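Trainee: Okay, sequence plus prediction incoming.
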Amino acid sequence: MTRRTVRIAMNGVTGRMGHRQHLVRSLLAIREQGGLDLGDGEVLWPEPVLVGRRERALREIAERHGLTEWTTDLDAVLADDRTDIYFDAQVTSARAAALGGAIAAGKHVYTEKPTATDLAGALELARLARAAGVKHGVVQDKLFLPGLRKLKRLVDGGFFGEILSVRGEFGYWVFEGDWQEAQRPSWNYRAEDGGGIAVDMLPHWDYVLHELFGRVTAVTAHVTTHIPRRRDERGEPYRATADDAAYAILQLEGGAVAQINSSWAVRVHRDELVEFQVDGTHGSAVAGLRECRVQHRSTTPRPVWDPDLPATHAFREQWQPVPDNAAFDNGFKTQWELFLRHVARDEPFRWDLLAGARGVQLAELALRSSAEGRRHDVPELSL
């Protein structure tokens, strides 16, 4: 076996997602397994270079994980010929400029979403990457979760017959910061910093729907701020200028309709923080992050509406679990491995910056739909 090092500038690892999912549970996990076996006698060894604004935090993370390279000088690491890949998990408002700089420096880019604060910026990044001839990818982690992989298996196997509708529920109560500390950073609630649940979550739902059920062709949405005042990390009060809930009705190519609610102001009464119910002529399924349960038409009960009598059906007990049938690795790590193979061996990778732009487009049109009070068609994107 020969070992080939790939040097990855990781910008944003002082944040929760960049640190836990991308550094620790993805790249460091790949190192712990001995690198990424490319299957032809070569092993790819990821070498992270931690990038950020807070020197002390970068040094502490590097020392904790036995890493030797970190810097607050993004331009320097992009100018370094040894750097192969630039990864971005910064706040949304800083992302497009950094990605554009990395592309201009000839680096392959892999990034969290949304890729930009507006569709024009997202499309420009895709055009720049194509013109530069660099590899580019966008994190679309929900596709690699066990629950949605089981759901995809049902779709591919024809379990549903004609798919009629998809209903999604996502969210949880984020504390306001007054009597309990908030679970999300305060910038998420400031529009001027790129915050808002619509721009955060609708790009996720776009790729989930696109990959499993069909392209979104129209959107009607109501986007709102339920909690207008919060307290930040220092306990200081601030006005929430970004939305904390988005309710969307989405028309899908082929005729199915999706209804997806996203909220940071909802208390959870479901088995997982996100669940999708898919109903078809031959069967239905409910999938979360890990589990998926089904009900075929041959086992569908016959409830009768009668508000004057107690319910006689234990409805949740009438569904069967979908077996794992495989070992599921961390979803972020799985997509990192696919992207590294794309860079090293030019293997297919369809979750690129154009796919990322599609998610930005849906969020932008949902916000416009809410502001104007009307339905908007979603044009198909191309470069």
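Mentor: Structure's in. What do you need?

Trainee: make it CA atoms for all contacts and neighbour counts henceforth
Mentor: OK.

Trainee: and Ala76, which of the three is it?
Mentor: With DSSP: H, G, I helix; E, B strand; the rest coil as the basis, the three-state label of Ala76 is helix.

Trainee: tell me the contacts of it?
Mentor: Under the criterion of Cα atoms under 8 Å, 6 or more residues apart in numbering, the contact list for Ala76 is empty.

Trainee: longest helix anywhere in the chain?
Mentor: Longest helix in the chain by number of residues, with DSSP state H as the criterion: helix 353-372.

Trainee: just how off-centre is the helix or strand following that helix within its chain?
Mentor: Reading on from helix 353-372 to the C-terminus, the next helix or strand found by DSSP states H and E is strand 376-377. Taking Cα atoms, centre = their mean, to the nearest Å, one finds strand 376-377 lying 23 Å from the centre of the chain it belongs to.

Trainee: same question, stretch 161-168
Mentor: Averaged C-alpha coordinates place stretch 161-168 at 21 Å from its chain's average position (Cα atoms, centre = their mean).

Trainee: what do you get for stretch 337-350?
Mentor: Here the centre of stretch 337-350 is set off from its chain's centre by 19 Å, with Cα atoms, centre = their mean.

Trainee: Please, where are all the helices along the chain?
Mentor: Under DSSP H, the chain gives helices at 16, 29-32, 55-64, 74-79, 92-104, 119-132, 146-156, 197-212, 331-345, 353-372.

Trainee: Can you list the buried residues in the fourth one?
Mentor: Buried residues in helix 74-79, counted by 16 or more other Cα atoms under 10 Å: Leu74, Val77, Leu78.

Trainee: What separation do you get for the first one and Glu112?
Mentor: Separation of Leu74 from Glu112 (Cα to Cα, to the nearest Å): 17 Å.

Trainee: cool, the second one as well?
Mentor: Counting by Cα to Cα, the gap from Val77 to Glu112 is 19 Å.

Trainee: got it, and the last one?
Mentor: Using Cα to Cα, we find Leu78 at a distance of 18 Å from Glu112.

Trainee: what about Ile85, how many residues close to it?
Mentor: Summarising burial for Ile85: neighbours were counted as other Cα atoms under 10 Å, giving 25.

Trainee: Cross-check the contact I'm expecting between it and Asn11.
Mentor: No - if you go by Cα atoms under 8 Å, Ile85 and Asn11 don't touch, sitting 10.9 Å apart.

Trainee: Find the residues that touch each one of the two.
Mentor: Taking Cα under 8 Å, 6+ apart as the criterion, Ile85 and Asn11 do not both touch any residue.

Trainee: List the contacts of Glu349.
Mentor: No Glu there; residue 349 is Phe. Going by Cα under 8 Å, 6+ apart, Phe349 touches Gly137, Leu338, Phe339, His342.

Trainee: okay, pairing it with this:
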Amino acid sequence: MKVHQIGIIMNGVTGRMGTNQHLIRSIVAIREQGGIELSSGDKIMPDPILVGRRANRLEELAKVYQLSRWTTDLDEALSDDYNQIYFDAQTTVRRSEAIHKAIAAGKHIYCEKPTATNFEDAIELAQLATEAGVKNGVVQDKLYLPGLLKLKRLIDSGFFGKILSVRMDFGYWVFEGDWQEGQRPSWNYRKEDGGGMIVDMYPHWSYVIQDLFGKIESVSCIGTTHIPERVDESGNTYTATADDAAYGMFELENGVIVQANSSWAVRVNRDDLFTVQVDGIEGSAVAGLRNCKVQHRVNSPKPVWNPDIPNPFDFQSHWKEVPDNKVFDNAFKVQWEMFLKHVVADEAYTLDLYKGAEGIQLAEAALQSWNERRWVAVPGVKNKVNV
């Protein structure tokens, strides 16, 4: 058995997502399980070097998780041939410049979304990576959530028959930061720093909708800033210049209609922070982050509109849980393992920077729709499989 040690530059791991999902629950978890086993019997062992601007935090993370390598000098990390992969979880406004450097240094690229601040830059990154012959991928973690994997199982089995419509509800109340600390970084609510619901979440909705339900043909969207002022991490009041909610509709090429409500100014009265309801001729399903429940046509109640009497139905009782039938791993870790197998063993992988550009294209179309108050076509991106 051969162990393939692979150096990974992890830039931006001091942020919430970078620390929790990518470092602790993905790379550290892979190391603790003894690496990733290949079909040949060989193993992949990731060896990260933590990169960021806060030396004390990098040193602390390295010590806690028994890692030997960290630096505040990205150029130094890029110049080391041992480091084969560059990973970026920085704020969006810093991402494109760093990825340009990494491609020029011959590193394989794996990064968070959005891959850039605009579609033109996102396409340029994808083209540069292709021309340089480096393998590349973008995080599309929602595809590997247990709830959506169960939903995919239902779709593949033909459970719904003809799918008619989809309703997606995402969001929760993010505290303003005055009398209670906010759960999200303050830059998320400043447009000038790359914040905003549409630029953050529509790249997610792009791959969720198109992977599960069909190609997006057009979008109609309105965004808004429900909370005009917030308080930052230092206790300073600032103006929220970015949208904190977006209400969209998507028309798919196959005729399916998708509605998506996304808000950081809503209090949750549903099964989960993110739910997807799919209605088809033969049955319906509602999926959350982990669970999924179904109602077949033979179990559907027959309500009649009558506001003059108490509701005679217990609607929830007509839904049945879809069983796990397997152990689900962390969604971010699953995709990390796929990308590492792609780099080391050349296993197939299609979630590349062109897919990332598709997400930004949708976000820009939604912003255009909001600005012009009309439906906007989404032409799509010609996807090229990684080299």
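Mentor: Looks like it arrived, so ask away. Being a predicted model, the structure only gives us computed values, none of them experimental.

Trainee: hang on, the earlier thing: with neighbour count as added columns, please give the contacts of Phe349 of the first structure in a markdown table.
Mentor: Below are the contacts of Phe349 of the first structure laid out as a markdown table (neighbours: other Cα atoms under 10 Å):
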| residue | neighbour count |
| --- | --- |
| Gly137 | 25 |
| Leu338 | 16 |
| Phe339 | 26 |
| His342 | 17 |
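
Trainee: now the residues you listed in a markdown table, with distance to Leu154 of the first structure?
Mentor: As requested, the contacts of Phe349 of the first structure are exported to a markdown table (distance: Cα to Cα, whole Å):
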| residue | distance to Leu154 of the first structure |
| --- | --- |
| Gly137 | 26 |
| Leu338 | 23 |
| Phe339 | 26 |
| His342 | 27 |
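
Trainee: circling back to that earlier point, please identify which of the helices of the first structure is closest to Thr281 of the first structure.
Mentor: Distances from Thr281 of the first structure to each of the helices of the first structure were compared by Cα to Cα, and the smallest falls on helix 146-156, at 12.5 Å.

Trainee: State the distance from Asp211 of the second structure to Asp156 of the second structure.
Mentor: Counting by Cα to Cα - Asp211 of the second structure and Asp156 of the second structure are separated by 12 Å.

Trainee: Also Trp375 of the second structure?
Mentor: Counting by Cα to Cα, the gap from Trp375 of the second structure to Asp156 of the second structure is 30 Å.

Trainee: If you count surrounding residues, which of these two has more?
Mentor: When Trp375 of the second structure and Asp156 are compared for neighbours, Trp375 comes out ahead with 18 against 11, by other Cα under 10 Å.

Trainee: Return the residues in contact with that one.
Mentor: Ser218, Val219, Ser220, Cys221, Ser369 are the contacts of Trp375 of the second structure under Cα under 8 Å, 6+ apart.

Trainee: what about 10 Å?
Mentor: Contacts for Trp375 of the second structure (Cα atoms under 10 Å, 6 or more residues apart in numbering) come out as Ser218, Val219, Ser220, Cys221, Met249, Phe250, Glu251, Ala365, Ala366, Gln368, Ser369.

Trainee: Determine which stretch of the helices of the first structure is the most buried.
Mentor: The highest average neighbour count among those, using mean count of other Cα atoms under 10 Å, belongs to helix 353-372 at a mean of 24.

Trainee: and the angle from that helix to helix 197-212?
Mentor: An angle of 130 degrees separates the directions of helix 353-372 of the first structure and helix 197-212 when computed by axes from the mean of the first three to the mean of the last three Cα atoms, to 10 degrees.

Trainee: Which elements pack onto helix 353-372 of the first structure?
Mentor: Contacts defined by 3 or more Cα pairs under 10 Å, 6 or more residues apart in numbering; DSSP states H and E place helix 353-372 of the first structure against strand 108-111, helix 119-132, strand 136-138, helix 197-212, strand 216-224, strand 245-252, strand 376-377.

Trainee: isn't Lys152 of the second structure right next to Phe160, touching?
Mentor: No - applying Cα atoms under 10 Å, one finds Lys152 of the second structure not in contact with Phe160, separated by 11.0 Å.

Trainee: sorry, back to before: look up the counterpart of the longest helix of the first structure in the second structure, residue range please.
Mentor: Here helix 353-372 of the first structure aligns to the second structure at residues 353-372, judged by TM-score structural alignment.

Trainee: Give me the mean distance between that stretch and the first structure.
Mentor: On superposition with the first structure, the average gap between stretch 353-372 of the second structure and its aligned counterparts reaches 0.5 Å (mean Cα distance after the TM-score superposition for the first structure).

Trainee: for that stretch, the distance to its chain's centre please.
Mentor: Between the mean C-alpha location of stretch 353-372 of the second structure and the chain-wide mean there is a distance of 15 Å, by Cα atoms, centre = their mean.

Trainee: what's the answer for stretch 190-210 of the second structure, then?
Mentor: Stretch 190-210 of the second structure sits 9 Å away from the centroid of its parent chain (Cα atoms, centre = their mean).

Trainee: what's the closest of the helices of the first structure to Arg293 of the first structure?
Mentor: Distance to Arg293 of the first structure, taken as Cα to Cα, is lowest for helix 146-156 among these, at 9.0 Å.

Trainee: Just send the buried residues of helix 74-79 of the first structure back as TSV, with distance to His19 of the first structure too.
Mentor: Below are those laid out as TSV (distance: Cα to Cα, whole Å):
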residue	distance to His19 of the first structure
Leu74	18
Val77	19
Leu78	20
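
Trainee: list the contacts for the residue lying farthest from the centre of the second structure?
Mentor: In the second structure, the residue that sits farthest from the middle, by Cα atoms, centre = their mean, is Asp308; the gap is 44.8 Å. Shown here is Asp308 of the second structure, which makes no contacts under the criterion Cα under 10 Å, 6+ apart.

Trainee: Do you have the strands of the stretch 151-300 of the first structure handy? List them.
Mentor: Remark: strands of the stretch 151-300 of the first structure, listed N- to C-terminal, are 163-171, 216-224, 229-231, 237-239, 245-252, 257-263, 274-280, 283-287, 292-296; assignment by DSSP state E, counting those that start in this stretch.

Trainee: Correct me if wrong: Gln183 of the first structure contacts Arg231.
Mentor: No - under the criterion of Cα under 10 Å, Gln183 of the first structure is not in contact with Arg231, lying 11.6 Å apart.

Trainee: Please enumerate the shared neighbours of these two.
Mentor: Listed as contacting both Gln183 of the first structure and Arg231 by Cα under 10 Å, 6+ apart are Phe175, Glu176, Gly177.

Trainee: so the last one touches Ile227, yeah?
Mentor: Read that as Gly177 of the first structure. No - taking contact to mean Cα under 10 Å, the distance of 11.3 Å between Gly177 of the first structure and Ile227 leaves them out of contact.

Trainee: re earlier: comparing Gln183 and Arg231 of the first structure, which residue is more hemmed in?
Mentor: For Gln183 of the first structure and Arg231, the more surrounded residue by other Cα under 10 Å is Arg231, and the numbers stand at 20 against 11.
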